[in-house]
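In: Provided below for reference: sequence and predicted model.
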Amino acid sequence: MTTAEPPAAAGVRLASPAGRWVLACSVLGSGMAMLDGTVVNIALPRLGEDLGASLADLQWTVNGYLLTLAGLILLGGGLGDRYGRRRVFVTGVVWFALASALCGIAQDSATLIAARALQGVGGALLTPGSLALVQSSFRQEDRAKAVGAWSGLGGVAGAVGPFLGGYLVDGPGWRWIFLINVPIAAVVVAVAVRHVPESRDRNAAGSFDVAGAALAALCLAGITYALIAASGHVSLLTVVAPALAGVVCGVVFVRVEGRRARPMLPLSVFASRLFTSMNLVTLCLYAAIGGVFFVLPVQLQIAAGYSALRAGIATLPVTVLMLLLSAPAGALAQRIGPRPLLTAGPLLTGAGLLLLTRVSPGSSSYVADVLPAVVVQGLGMSMFVAPLTATVLASVEVDHSGVASGVNNAAARVAQLLAVAALPLAIGLSDQAYRSPHAVDTAFSKAMWICAGLCGLASLLAALLVPSGALPGVGDEAAPRARPECRTHCGFSAPPLEPGTRRPAR
């Protein structure tokens, strides 16, 4: 076991056996979390049937995980820098596995929701930690290739997720979408302990912003609870009280972050107009994506009569297209500038969502009714994901790239969290109505129009707020900007996290 931090100039080579072990460990760890994010939505209809869950329970099954993940992910990387990246990564993997096991044996929706929240804590530790291992373990000359391999292999995990999830739900049962994480985690821990060197930031000092993390989580929890409760038959006080509490916590959070020497969310990054506008675009786009992938599996299984396996495979073209085209789109954005792709990509995505309104109880042909829509949607998403990440990083100085990436990733998860909470209320789907094919079909069409509208708003913001020409700041020696190293991306929940340890050349 390697416990000492290697010298700064040292590190393993990507082509060496040690390098392959490090890469495999990191990919398996992040892939486990990515698989969980893609398969749970496929399982929602069957899960609801087996546990007698209401729609609110299904919303919390998704949002319980997103709430703790979004609230704590900005702290996850900091813990690794301070206490050891391998140690925190392994802790996250073990935590995630134990919570997954609890999800798998849950006998009621309340236990499942609590276990999903615990899963989010583990995800907040292992998600940034997986990339931190790659960035800190390899030699300087091999890091870009290692990060690219990590990103591409993670894309393969994302592509496998819907198929595997559908197979498990239709075969052994929905519980195995959680239980399968246990043996994967055991392999990851064994490899990490034996083959991954420990590393940490020797200059890390000061206290962690626990108060900021708690206030952020309470803010999101209050608003999310109010939105979900509003779609049920509850009193006005049940909705207004948590909503007000969430808003108050949000205001206090901003004040606390503005006064702390080492805040979880440095408000200074929002001094960049471009960074702020790109996060608004992120909120719109990932709210739309989160809403689609919450209601589409329900529409396919309840209204269109698909099996879980068919529903999982139905969206596979989106993942494949993102896997193949996100890197070329990022390269094109560097040549012509991000604005054309950030304007056209969301519009094309919105067109694909409107095509999905053709999916109905009478949709017997996948090729005619579903495939054209998901292909158009996948092409649109492939156009904007990589340029969006690149523009976010280029909007801040390179020393702040880690913070910028973390904030953008958290913004995407918050957008998905709020979309899952608010969309059923907006489309009039509540209680047990998700079991009715007619009610689901009616609500689904409304949802696609709302999500397409969010894509249109994102396109408008990009057209108005993103400068024309090359990525801003790239090549400016006076204020060097970071460039993304993750070239491939096919996850739905958030943009790829980028390494935050890069420094300008001297």
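Out: Sure thing, it's come through.

In: Going by C-alpha atoms from here, please, whenever you check contacts or count neighbours.
Out: Fine.

In: buried residues in the host helix or strand of T319?
Out: Assigned by DSSP states H and E, T319 falls within helix 316-336. Across helix 316-336, burial judged by 16 or more other C-alpha atoms under 10 Å covers 316-327, 329-334.

In: can you give me how far the host helix or strand of G380 is from the chain middle?
Out: Following DSSP H and E, one finds G380 within helix 371-394. Remark: helix 371-394 is offset 14 Å from the chain centroid, using C-alpha atoms, centre = their mean, to the nearest Å.

In: Stretch 184-192 now?
Out: For stretch 184-192, the distance to the chain centre is 23 Å (C-alpha atoms, centre = their mean).

In: contact partners of it?
Out: W21, V22, C25, S26, L28, G29, M32, R86, V90, V93, V94, A97 (C-alpha atoms under 8 Å, 6 or more residues apart in numbering).

In: Mind doing that once more with 6 Å?
Out: Here stretch 184-192 makes contact (C-alpha atoms under 6 Å, 6 or more residues apart in numbering) with C25, V90.

In: Could you do stretch 200-214 as well?
Out: G71, D81, R82, G84, R85, F253, P263, M264.

In: Please apply the same query to stretch 59-66.
Out: Stretch 59-66 is contacted from outside by I113, R116, A117, G120, L417, using C-alpha under 6 Å, 6+ apart.

In: and those residues as TSV, adding secondary structure, distance to A426 and neighbour count?
Out: Shown next, in TSV, are the contacts of stretch 59-66 (DSSP: H, G, I helix; E, B strand; the rest coil; distance: C-alpha to C-alpha, whole Å; neighbours: other C-alpha atoms under 10 Å):
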residue	secondary structure	distance to A426	neighbour count
I113	helix	23	22
R116	helix	25	27
A117	helix	25	24
G120	helix	26	28
L417	helix	15	28
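
In: Any chance of CSV for those residues, columns distance to I180?
Out: Output for these, formatted as CSV (distance: C-alpha to C-alpha, whole Å):
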residue, distance to I180
I113, 18
R116, 15
A117, 18
G120, 17
L417, 25
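
In: separation between L164 and I180?
Out: Note on L164: its distance to I180, by C-alpha to C-alpha, to the nearest Å, is 10 Å.

In: on that earlier part again, which strands and helices sit next to the helix holding G380?
Out: Secondary-structure packing of helix 371-394 (3 or more C-alpha pairs under 6 Å, 6 or more residues apart in numbering; DSSP states H and E): helix 316-336, helix 339-355.

In: Helices of the stretch 151-300 of the chain, start to end?
Out: Secondary structure of the stretch 151-300 of the chain by DSSP state H, counting those that start in this stretch: the helices cover 176-179, 181-195, 210-230, 236-259, 273-298.

In: Okay, one more to line up with it:
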Amino acid sequence: MDRSAYRLGWYLTLGGLLVVIDTTVSVVAMPRLAEDLDTGIAAIGWVTSAYALALVAVMPTAAWVAERFGTRRAYLGALTLFTAGSLLAGYAWDIGSLIAFRVVQGLGGGLLNPLGMAIALAAVPPGRRGRMMSLAGLPVLLGPLIGPVLGGALLDHASWRWIFWINMPVGVAAVLLGRWVLPATNAQPGARLDLLGLLLLCPGLALAVFGLSVTGDQGGLLTGPVLVPLVAGAALVAAFAWRAGRVPHPLLRLSVLRSPGMAAGAATVALFAAGYFGSFLILPAYVQIVRGDSATLAGTLGIPQAVATGLMLQVATRLVDRVSPRLVVGLGIATAVAGTAARAAVLDADTSYPLLAVLGAVTGLGTGATLMPTMAAASRALSRDDIPAGTTLLTTVSNSAVATGTALIAAALSWLVGRFAPGLGEGGLVAAARLAATDRAAYAADLAQAVRFALAASAVLLALAWLTSRRLPGGRAAPTGGDPPPAEPALSSAGGAAGRPRPPSR
């Protein structure tokens, strides 16, 4: 890649870093938020789920926003909205206001990934996209490394409000730097937005995730408060998918799933992201509530996993340009399953923290060889015009899976706590957090059992991703003769290059 492509790639990591830090830092804070805001762990799960759903809600509009306002204005506007949402979240006065301000953050952050990925991938030829993805994947290394440790220190020595305010300096710096790095693009005020598609997809996803989030409180799936939103949400999403193939400018151009590897890549990303990110709240809950230790320690235990993920990502995203993505991703998922299952097997009321950290590093190695390599492999066969539609679809699927997985694992943990430690009553983990050390010890073994089975559920989702990964491309990327001249793609509302007509999807 030439110097301008590298400069662009490094700049785009700033936006990605903001989004990843904000996800990981809030997970560490969940037990403290539940206690300070006087609510349950399932409700606190919405601090992450609402953020992820807002990301999903706005991601499909990225192409339209870029065309309507121009790429640079769209990207900088998204950064500004995300930074403003971070400021407001720090001033939240209850769980409702915190969730609302997290939605504001998500609406800004949701535009950063699809815009940034499309810009990055269009700057290099198909045979070099693995290298660009390794650069774009740096936030996966830095975010989980910085977020939990810094968040834990802020929780222990300052206030949970500072876990949102730490976004301010990076956000402001990125906005100022973007005026120099991002080239100006022309806006097209006549661009059309698929409003009906938006009104089908976003409420559909929100209802489905809400249904999953209350399963723990309602005692299972087969209850009215769970089934009604689940069925309604599934119906709306199905209606969206049916309509997307029959209109000329759909919100998401699902026809790109016909590209070799795209459907398998989307399914693999969905299952793996649900299992992996859904499990993020488990270890902080175990450390802070079951063991009674600090948030700083909970964040520190995540360092080996974050480092292993980032280092393996740099290797694996380059490797998929030269060897079979099916082999790389398959080995990655198998490693992540092994690490997660081993953690679940050894976890009890006094499991060695170094052992948990080592097993977390094993999971991290597998993750680094899975998520970004899968996206690189899935996008390999996409033409330059199809890149915006493909990357928007992949990032939408990924963040939908994060919201779904977080809701599902939080609900499972809440239900498991009620099953294994019924003496805590309806308070569950939050009631345990308020116990004195001597009283908490009486419940430690039972709570550890709940955590173990929640981890096992995460391992099952990861294992299902291995099955779908068998459909990924099996060969190496086609060789290229060199890098193209730097180009800034102008996205269209139909997912293609602006100004180039595209026939309606059938």
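Out: Perfect, I can see it now. What you are looking at is a predicted structure, and each value in this text was computed from that prediction instead of being measured.

In: Would you pull the TM-score for this pair?
Out: Here the TM-score for the pair of chains, by TM-score structural alignment, normalised by the length of the first structure, is 0.81; 459 aligned residues with a C-alpha RMSD of 3.4 Å.

In: Just the closest of the contacts of stretch 59-66 of the first structure to A101 of the first structure, please.
Out: Of all those, R116 has the smallest distance to A101 of the first structure: 10.3 Å, by C-alpha to C-alpha.

In: To which residue of the second structure is that closest one aligned?
Out: Correspondence of R116 of the first structure to the second structure, assessed by TM-score structural alignment: R102.

In: Where does the strand or helix carrying T83 of the second structure end up in the first structure?
Out: T83 of the second structure is part of helix 71-90, with elements assigned from DSSP H and E. The counterpart of helix 71-90 of the second structure in the first structure, using TM-score structural alignment, spans residues 85-104.

In: By how much does the matching stretch deviate from the second structure on average?
Out: Comparing stretch 85-104 of the first structure with its match in the second structure after superposition yields a mean distance of 1.8 Å (mean C-alpha distance after the TM-score superposition for the first structure).

In: Give me the residues contacting that stretch.
Out: Among residues not part of stretch 85-104 of the first structure, those counted as contacts by C-alpha under 6 Å, 6+ apart are 80, 112, 115, 118-119, 122, 125-126, 129, 175, 178-179, 181-182, 189, 198-200.

In: Kindly report the same for stretch 371-378 of the second structure.
Out: Identification of contacts with stretch 371-378 of the second structure by C-alpha under 6 Å, 6+ apart yields G130, G261, M262, G265, T317.

In: Give me the mean deviation of stretch 145-156 of the first structure from the second structure.
Out: Per aligned residue, stretch 145-156 of the first structure averages 5.7 Å (mean C-alpha distance after the TM-score superposition for the first structure).

In: What segments of the stretch 401-506 of the first structure are helices?
Out: Counting by DSSP H, counting those that start in this stretch, the helices of the stretch 401-506 of the first structure are 401-427, 437-465.

In: most packed of those?
Out: With neighbours taken as mean count of other C-alpha atoms under 10 Å, the helices of the stretch 401-506 of the first structure reach their highest mean count in helix 401-427, at a mean of 25.

In: Tell me which other helices or strands that one touches.
Out: helix 55-83, helix 210-230, helix 273-298.

In: can you give me the angle it makes with helix 371-394?
Out: 140 degrees (axes from the mean of the first three to the mean of the last three C-alpha atoms, to 10 degrees).

In: What is the distance between helix 401-427 of the first structure and the centre of its chain?
Out: The chain centroid and the centroid of helix 401-427 of the first structure are separated by 8 Å, computed with C-alpha atoms, centre = their mean.

In: what does stretch 311-323 of the second structure give?
Out: How far stretch 311-323 of the second structure lies from its chain's middle: 20 Å, per C-alpha atoms, centre = their mean.

In: Which part of the first structure matches it?
Out: Under the alignment (TM-score structural alignment), stretch 311-323 of the second structure falls on residues 324-336 in the first structure.

In: Roughly how far does whichever residue in the first structure pairs up with L212 of the second structure sit from L236 of the first structure?
Out: Aligned counterpart of L212 of the second structure in the first structure: L227 (TM-score structural alignment). With distances taken as C-alpha to C-alpha, L227 of the first structure is found 12 Å from L236 of the first structure.

In: neighbour count winner among these two?
Out: L227 (25 against 11; other C-alpha atoms under 10 Å).

In: The more buried one against L423, yeah?
Out: No: counting by C-alpha atoms under 6 Å, L423 is not a contact partner of L227 of the first structure; they are 8.9 Å apart.

In: could you measure the aligned partner of Y286 of the second structure in the first structure against V292 of the first structure, distance?
Out: Residue correspondence to the first structure (TM-score structural alignment): Y286 of the second structure is matched to Q299. With distances taken as C-alpha to C-alpha, Q299 of the first structure is found 10 Å from V292 of the first structure.

In: circling back: distance to V375 of the first structure added to the helices of the stretch 401-506 of the first structure, as a markdown table?
Out: Shown next, in a markdown table, are those (distance: least, C-alpha to C-alpha, whole Å):
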| stretch | distance to V375 of the first structure |
| --- | --- |
| helix 401-427 | 22 |
| helix 437-465 | 15 |
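
In: who's in contact with the most far-flung residue of the second structure relative to its centre?
Out: For the second structure, the C-alpha farthest from the mean C-alpha position belongs to T438; by C-alpha atoms, centre = their mean, that distance is 37.6 Å. If you count contacts by C-alpha under 6 Å, 6+ apart, T438 of the second structure has none.

In: for it, helix, strand, or coil?
Out: Three-state assignment for T438 of the second structure (DSSP: H, G, I helix; E, B strand; the rest coil): helix.

In: Any figure for the gap between it and A432 of the second structure?
Out: Note on T438 of the second structure: its distance to A432 of the second structure, by C-alpha to C-alpha, is 11 Å.

In: what does S213 of the second structure give?
Out: Look at S213 of the second structure and A432 of the second structure: by C-alpha to C-alpha, they are 20 Å apart.

In: ok, those two, which is more surrounded?
Out: Set S213 of the second structure next to A432 and count neighbours by other C-alpha under 10 Å: S213 wins out with 28 against 24.
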